[in-house]
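S.K.: Sequence first, predicted model second:
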Amino acid sequence: MSLKQPFIRILAVLSVCVLVGAALGLTASMVMARQEYRATAELIGAAYNMAPSSEDTFMRALKAASTEHYASGDRILQQYNYSPGTFRSKNTYTMVGVGMLLMFIPGAAAYVLWFYRDKKRRSRLQGLTAYLEGINHGRDTLLMRREDEFSRLEDELYKTVTELRQTKENAIRERKSLADNLADISHQLKTPITSMSLMTELLSDTRMGEDAKYVDNLSRQLRRLETLVSSLLKLSRLDAGTLELKREPVNVYAMFLRAAEPLEDTLRQKHLQLVMASEEEVFFTGDLAWTAEALMNLIKNCSEHTPEGGRITLVYSQNPLYTEIIVEDTGEGFRKEELPHLFKRFYKGKNASKDSVGIGLAIAQSIIRQQNGSIRADNAPGGGARFTVKFYF
């Protein structure tokens, strides 16, 4: 906005004030003149009715009246108990009514002008807000350009949205390219890993003593490498947004069973008891397979930190806002300094197992968040670790 525009606005406001003031003054002058004429006519008419022969005297007195006659006239009026209040009471309602009418007209005009401008301004702001909301929800919303007081804001919004959209598209392309590269690398690694796994199986049948121990260690490291490659592939697909998660009703108890099935041997070896609540059928909207994958990582984490003979509990509940799933164990729980880092990739706590790669909780968090959910880790009141998952409607 140039410096000339505010000056023009101030000049316009002053001009309107002068015109309105002049109109009000002229109108007030006409009203006062009318009232004065009416009072003079009533006084002369009453005197004429009392003394018709004195008409000429009254008219000469009216023409000769001036400020120097005020003192004698005031003395006579006060002698007969007349005061300014006597005359004011006769004109009060009339003048109040006229004053209200005079102020109502410009007031109403100002209100109509303000209402129109406010409505136009609110409509403009609603349009800009709707544009931003559409962009935030991924809709291709058009911005209707116009020249007004919001034009500069509109231009800046358009530039910002355009730049953010381009940045987002570039980031998506880069993430997809990274995911594709990781997928290619993962597939390339799977072939030699599979070959080495087969060879270690063959060697384990022919080796004895110290050699068998080395072969067993090699097999364990190959399994760990295979798990890491598979986890990285999953995480890269989640990061790139190329993983299409289903949106369908998921039975929580059925998802519990699916998540626990791959861990049956691990739980049995440590004599861990898995307790799953099944009081009622509860559903949420999501992807059964991938949510079971996330929950399996939580159960696996609990199993690694729960001593033999311990217990892992899965419970769930539902309210009008979300479906809640709680996973608890009877282990030592989390250290206070570990809580802020638990869902970071490749983070391993002090009590983590040697074979852990520190990526399972990161995968679980990514899967849950992409389904309009949240996950939180803390320590249960009775001791042990606790994961709280919420899927919002």
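M.R.: Nice, I can see it.
S.K.: from here on, contacts and neighbour counts on C-alpha atoms
M.R.: Will do.
S.K.: Tell me which residues are up against the helix or strand in which R60 is found.
M.R.: Using DSSP states H and E, R60 maps to helix 55-64. Residues from elsewhere that reach helix 55-64 (CA atoms under 8 Å, 6 or more residues apart in numbering): I44, Y48.
S.K.: what does stretch 112-126 give?
M.R.: Under CA under 8 Å, 6+ apart, the answer for stretch 112-126 is F150.
S.K.: If we go by neighbour counts, what in that stretch is buried?
M.R.: Within stretch 112-126, the residues that count as buried by 16 or more other CA atoms under 10 Å are R124.
S.K.: now stretch 369-380
M.R.: Q371, G373, S374, I375, A377, D378, N379, A380.
S.K.: go on, stretch 269-281?
M.R.: L272, Q273, L274, M276.
S.K.: another one to put next to it:
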Amino acid sequence: MKNTELKSYMLILAILLFLYTGYQVITHQLFYNQLKADSITTWGEITARLVEQNPNHEAEIMKVLTSHAADSSIYQEKGREIFRQYGLDEDLESELFPLLNDHIAGHNQSVLWGLFILGFMLFGTGYWHYKMIFHKIRQLTSAAKKIIEGDYSVVINENKEGELAKLAAAFRSMKDIIRKSMQDLLEEKKFLGQMLQDISHQLKTPLSTISIYNEMMLNESLPRQQHVQLLQNNEVQISRMNVLIQNLLKVAKIDARAISFDKERADLVETVEEVVDRLASLISKHQLSIEWDTSKDVVVAHDKMWMQEAVLNLLKNAIEHSKPGGKVMIQVKDTPIYTELVIQDFGEGIESQELPHIFDRFYKASSSKKHDSVGIGLALAKAIIEAHNALIKVESEKNTYTKFTITFIKF
């Protein structure tokens, strides 16, 4: 029986039944002992009187009393006949036998008291048992009301086994789920508000610039060359806003877990090489060289498209902050425990106090020379890498180097 509450209640009922049975056995035994004692006293008196009048009949009288007489049936019938002459037979009311009547009345009273006590104990046990159950149910009801009102500090303790314990455990799980859901909703609300604030702030500058350029172009006295220049400037600002919006959408989807990464075991070096090919023109523009330190066939489970997005942002950042004519080093290290991808430039570097913030959205180092950056690329790269259950860290020294390390744990 798995229901502990029912099991305990049935055990209590069994104990009460056992006690009542014991009480009845003792009561009947006392009744029989008293009846036997009174019978001995009464028949002893009769025997004494008979023996006093007929001393020779003592042995015969004792045989009759112990049912050892050979002709008992004859004298039993004669005795019944004599009793009938005095009105004594089986149909006579027991009240005419005071001694016997007192014993029967006392025995009946004991039985009734036993039944009364048993009923009282059953009623008391049932009342106590169900009061305990309904008390716990009222606790759960009260706790549920508090949770509905937003109070998650309520504690429901049920250390015993049974259905109520299961209910309390389920209730605690429900409370934790609701609390976490509400916290997630509050965090999402806070994140949405911050995101909207950041987007508004980031779009404000290019929109203001476009608005100013448009007002200038409305001036008909401007030469065509300036009109073309203003249109080109607007195109740059529109492109900047487009990149910002696209990256923000990607970050938001990753944060909302709305993207299902299709992770397959593929060559990580090949994935990085394709990114380098896509950035060939930018590398050439900055007159940089790519220094490789890796071997082929370094297989890692990853979503190739999204991992290339992350590597693209890291490599682009390294290129744009390198000194003209410098180099960018790419290393891939494979061990039985982890695979490590390193992208290192030897350019501007980052101040030590700014390192903890470079993965924050819209953060730009105060010393950065790239004024058109919106500060979303590194945040996107970090979100993609962490979605692959990998780690990313950055090391840097001002005017010396910046090193990004991605670690894929194999276990």
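M.R.: That came in fine, so what should we check first? All values reported here derive from a predicted model rather than from experimental measurement.
S.K.: rewinding a little: can you name the residues of structure 2 that the helix holding R60 of structure 1 overlays?
M.R.: Under TM-score structural alignment, helix 55-64 of structure 1 corresponds to no residues of structure 2.
S.K.: Any buried residues in that helix, and which?
M.R.: Quick answer for helix 55-64 of structure 1 (16+ other CA under 10 Å): F58.
S.K.: from the chain's centre, how far out does that helix sit?
M.R.: Relative to its parent chain, helix 55-64 of structure 1 has a centroid offset of 82 Å by CA atoms, centre = their mean, to the nearest Å.
S.K.: go on, stretch 40-47 of structure 1?
M.R.: Taking mean C-alpha positions (CA atoms, centre = their mean), stretch 40-47 of structure 1 and its chain are 76 Å apart.
S.K.: hmm, who's touching that stretch?
M.R.: So stretch 40-47 of structure 1 is in contact with F58, going by CA under 8 Å, 6+ apart.
S.K.: returning to what we had before: is it possible to export the buried residues of stretch 269-281 of structure 1 to CSV including distance to Y48 of structure 1 and secondary structure?
M.R.: Formatted as CSV, these follow (distance: CA to CA, whole Å; DSSP: H, G, I helix; E, B strand; the rest coil):
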residue, distance to Y48 of structure 1, secondary structure
L272, 123, coil
Q273, 121, strand
L274, 118, strand
M276, 113, strand
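S.K.: Of these, just say which sits nearest to V98 of structure 1.
M.R.: Checking these against V98 of structure 1 with CA to CA, the nearest one is M276 at 83.6 Å.
S.K.: how much distance is there from stretch 34-42 of structure 1 to the middle of the chain?
M.R.: 68 Å.
S.K.: can you tell me which residues contact the closest residue to A362 of structure 1 other than its chain neighbours?
M.R.: Distances taken as CA to CA, 6 or more residues apart in numbering place F343 nearest to A362 of structure 1, at 4.8 Å, with adjacent residues excluded. Contacts of F343 of structure 1 were listed using CA under 8 Å, 6+ apart, and they are L361, A362, Q365.
S.K.: go on, K393 of structure 2?
M.R.: So K393 of structure 2 contacts F404, T405, I406 (CA under 8 Å, 6+ apart).
S.K.: Work out for me the element the counterpart of it in structure 1 sits within.
M.R.: Under the alignment by TM-score structural alignment, K393 of structure 2 pairs with R376 in structure 1. In this assignment (DSSP H and E), R376 of structure 1 forms part of strand 373-379.
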